[in-house]
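how would this look folded up:
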Amino acid sequence: MNDYSVVPDKGVNGWIVKIQDVAPTESYPSRAEAIAEAERMAKEDSPSRVLVYDTKLEIEEEKSF
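Have a look, this model is predicted:
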């Protein structure tokens, strides 16, 4: 099972989608865009899950696909 993480990008003031919490894919200007992309990627790579972090880097939401 792969994990896709949505985390804040402190340097760019956007949001990043990471695969396995290691390899960042792209930076997105809004959190909603990053979540939508992570969910799309997770659905294509099922079984997977999406972990959404808040600005304090605490897990706020978890979804399985």
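
when you work out contacts or count neighbours from here on, use the C-alpha atoms and nothing else.
OK.

from I59, how far out is the spatially closest residue to T55 that is not a sequence neighbour?
Leaving aside its sequence neighbours, T55 sits nearest to P8 (Cα to Cα, 6 or more residues apart in numbering; 6.0 Å). P8 is 12 Å from I59, where distance means Cα to Cα, to the nearest Å.

before we compare anything, build this one as well:
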Amino acid sequence: MKEYTVRPNKDADAWFLKIEDVAPEKDFDKMDEAIEAGKQVAEENKPSRLVIYNHLNQIVDEKTFH
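Predicted structure coming up:
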């Protein structure tokens, strides 16, 4: 199962959509934009999981796509 993450950059002024929490695939100005893109990518690559972190790098949501 592939895992995608939405994480802030170190200053929390941009958001990254990452594959397997390694290299950023895309970056976004807003968290909501990154989450929507993450949902779309995870949906297209089932089975997968999307883990969303807040500006403090704490997990705030997890979604699984079957």
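
just to revisit the earlier point, pull out the buried positions in the helix or strand hosting the residue nearest to T55 of structure 1.
Using DSSP states H and E, P8 of structure 1 falls within strand 2-9. Residues of strand 2-9 of structure 1 classed as buried by neighbour count (16 or more other Cα atoms under 10 Å): D3, Y4, S5, V6, V7, P8.

again with stretch 26-41 of structure 2
Buried, per 16+ other Cα under 10 Å, within stretch 26-41 of structure 2: D27, F28, M31, A34, I35, A37, G38, K39, V41.

of those, which belong to helices?
M31, A34, I35, A37, G38, K39, V41 (DSSP state H).

give the contact list for the second one.
This points to A34 of structure 2. Residues counted as contacts of A34 of structure 2 (Cα atoms under 8 Å, 6 or more residues apart in numbering) are V6, W15, F16, L17, D27, F28.

need the counterpart of it in structure 1.
For A34 of structure 2, the aligned position in structure 1 is occupied by A34, per TM-score structural alignment.

gap between that match and G14 of structure 1?
9 Å.

which residues do these two both contact?
S27, Y28.

which residues do P8 and I59 of structure 1 both contact?
Y53.

which SS class is the residue sitting furthest away from the middle of structure 1?
Each residue of structure 1 has a distance to the centre, and by Cα atoms, centre = their mean the biggest one is for G11: 16.6 Å. Under the three-state scheme (DSSP: H, G, I helix; E, B strand; the rest coil), G11 of structure 1 adopts coil.
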